[in-house]
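**Student:** Sharing a model that was predicted from the sequence below.
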Amino acid sequence: MQSTKRQNSHDQYWRLSAFAVASKNDLLPFVNMGGYTALAKTITKDTVLGYAFRIECEQLCYFQCSDAELKRFAKDRGIDTPEGRFRRSAIIEVLEHADETLAFTKFLDLPPELRTIVYDYYLAVFPEVLRNPVQPPLTRVCRLLRTETLPMFYQRTTFQVRLSHGQYRTSPRLHMVGDCADFVLSLAANDRSMVRKLELDIGPSGKSADAKIVLASLGADGAGYEVVVSRLYETHRLHDESFKRTLENIKEAVGQAIRGIVEGKAAMTGFAMEDIYTLRAAIEQA
């Protein structure tokens, strides 16, 4: 995988960290904490970078293994070790190369319940909230994996919907902001129906200083929901009584709207486009 520092970008959130932009001196404490404490002072940045990626991928640090363990790893994996006297550095290099070139071609032969465990680990490292994401690569490998992983991705992820009154705040109507509108409107009805959690990012001007106000979510079974104040950038305004009342009004309005959505359907399995519009209207009228 390629690395990036833009973890929340719509097509970058699933990638590894951007270690490449860090200096060697910045990386050394990180790799030392990961067990690579016996590195030579003349080690190159590329080598340090390789160890940083091993830590990110949760691969074993062979420097912490005994000679007997290293020999056992090589034997169990059928790896040819260097001939002659035992050299730790040589066998570690061979094992690390084997890790980098490891291929597992029997994944689809695993029982579905074991594949689900793998998907859980894959999804667990995504950011808590995603803005306008593309579908992760695992959902585009083959038809079977897409069928198994796409519902998990939509059902377990919180998607942010950004709403704004616009720069001059002259209209009560909230609009979806830019690429957020493109994302929400491009979702197929079936995809939206799998979404369980929405974060409504409400900023009068869409700027970072505005409040992140409401998190609305449905329970995994579609029957439950919650409305909470999510994040506030303008913390000094928490002591402003009118501001606090506004937050409570919005919270109550969204709660009532979700109750109406849930009660109005025989089986609330996810969000439809009209549900998002209903939540928006509730906030506008609060």
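**Tutor:** Okay, I see it.
**Student:** contacts, neighbours, all on C-alpha from now
**Tutor:** Will do.
**Student:** Checking the most centrally placed residue in the chain next. Helix, strand or coil?
**Tutor:** Here the mean C-alpha position of the chain is nearest to the C-alpha of residue 126 (C-alpha atoms, centre = their mean), at a distance of 1.8 Å. Following DSSP: H, G, I helix; E, B strand; the rest coil, the label given to residue 126 is coil.
**Student:** Alongside the first one, take a look at this:
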Amino acid sequence: MSRPQIADRLGRSDRGLLTYENCSVGELEAFALQRGIGTSDADPALTKTALIRILHHADDRLSFPRLFDLPPEVCVMIYESYCAHFSEEHLHMPTPPPLALVCRRLREDVMPVFYGECSFRIELTEPSARCRLVPKTALFFSTLPAASLARIRWLHIYMRFDSHRWQDEDEIAQIQLSGKGTKFSLQTMPYVNPDASERMPAEVQALVEQKLRPVLDAMLSRTQGRGHVVLMDIHRLLWAMQDSWTHYAFDEYRYEDTDHGAWESDSDY
């Protein structure tokens, strides 16, 4: 098997397509007939190689013109499966997924699922009592329609501890809201940088949780928009982080930017 054939075989496997080489001629003819690309009367006995070539060509031109004829719940399952790929990353000011750009109808159907399935970053500047949303975060949430913002279920708070470090921003906390808006989960991250060995002190983790939890409790207790994100919630989470940086735990511990990085107490100086 040549290198291009191996690459094609791997590509088809990644796409979840059938390996026709493992099928008999009769099976290939049945596949072709089922898809309306059967052999013509003038050429009733194509070779296996020719049948495989025809089916490969049809696979490369796959279309499904009856999507909107499916029951709505089936369409939602398709959109959820499609958006699952994007949920693997914590998105920061994302553009609409390609499927949502096909037509207005698909955009209206796909985007609510996209916001409900994906995780979004709240990125802050360096730790201080005056920390702010970075421009991209502020622009994204301030321009997002309220209905789209209300569908978001996953939020991840990031912060850059040192603007001179080459590493990416550090994840501070993960927030998950239930689909019905009746409960939430909050997890503070134990490590400032997962690629390094420095550990965020337990006092700091507890403080961050202590400041963030009342914001989330208030989201679940309000009568209007209960359990759903509104723009003011983003700012309240920011203010909670600002409040954390004025607390004694952040006066007692500070991050020392060394070759390896470490949380060190003032008593070490």
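**Tutor:** Everything's here; your move. As the structure is a prediction and not an experimental result, all values here were calculated from the model.
**Student:** picking that back up, so what corresponds to the residue nearest to the centre of structure 1 in structure 2?
**Tutor:** Per TM-score structural alignment, the equivalent position to residue 126 of structure 1 in structure 2 is residue 86.
**Student:** Let me see the contact set for that match.
**Tutor:** Counting by C-alpha atoms under 8 Å, 6 or more residues apart in numbering, residue 86 of structure 2 makes contact with residue 118.
**Student:** Secondary structure of residue 219 of structure 2: a strand, I assume?
**Tutor:** No. The assignment for residue 219 of structure 2 by three-state DSSP gives helix, which leaves it out of any strand.
**Student:** residues touching the residue nearest to it when sequence neighbours are not counted, list them.
**Tutor:** With C-alpha to C-alpha, 6 or more residues apart in numbering as the criterion, residue 219 of structure 2 has its nearest non-adjacent residue at 5.1 Å, and that residue is residue 227. Applying C-alpha under 8 Å, 6+ apart, we find residue 227 of structure 2 in contact with 177, 178, 180, 181, 182, 183, 219, 220, 221.
**Student:** The counterpart of the fifth one in structure 1 in helix, strand or coil?
**Tutor:** With TM-score structural alignment as the matching criterion, the partner of residue 182 of structure 2 in structure 1 is residue 223. Under three-state DSSP, residue 223 of structure 1 falls in the coil class.
**Student:** check contacts around residue 223 of structure 1.
**Tutor:** Going by C-alpha under 8 Å, 6+ apart, residue 223 of structure 1 touches 262, 267, 268, 269.
**Student:** Could you dump the residues you listed into a markdown table with distance to residue 17 of structure 1 and secondary structure added?
**Tutor:** Conversion of these to a markdown table gives the following (distance: C-alpha to C-alpha, whole Å; DSSP: H, G, I helix; E, B strand; the rest coil):
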| residue | distance to residue 17 of structure 1 | secondary structure |
| --- | --- | --- |
| 262 | 39 | helix |
| 267 | 40 | coil |
| 268 | 37 | coil |
| 269 | 34 | coil |
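**Student:** Could you identify the buried members of those residues?
**Tutor:** Buried subset of the contacts of residue 223 of structure 1 (neighbour count, 16 or more other C-alpha atoms under 10 Å): 262, 268, 269.
**Student:** residue in structure 2 matching the second one?
**Tutor:** By that I understand residue 268 of structure 1. Per TM-score structural alignment, the equivalent position to residue 268 of structure 1 in structure 2 is residue 226.
**Student:** Tell me who's in contact with its match.
**Tutor:** 181, 182, 219, 220.
**Student:** and which of the contacts of residue 227 of structure 2 is nearest residue 131 of structure 2?
**Tutor:** The shortest gap between residue 131 of structure 2 and any of the contacts of residue 227 of structure 2 belongs to residue 219, at 22.5 Å (C-alpha to C-alpha).
**Student:** Assign the closest residue in space to residue 38 of structure 2 that isn't next to it in sequence to helix, strand or coil.
**Tutor:** In space, residue 38 of structure 2 comes closest to residue 32 once its chain neighbours are excluded; the distance is 4.7 Å by C-alpha to C-alpha, 6+ apart. Residue 32 of structure 2 falls in the helix class when you classify it by three-state DSSP.
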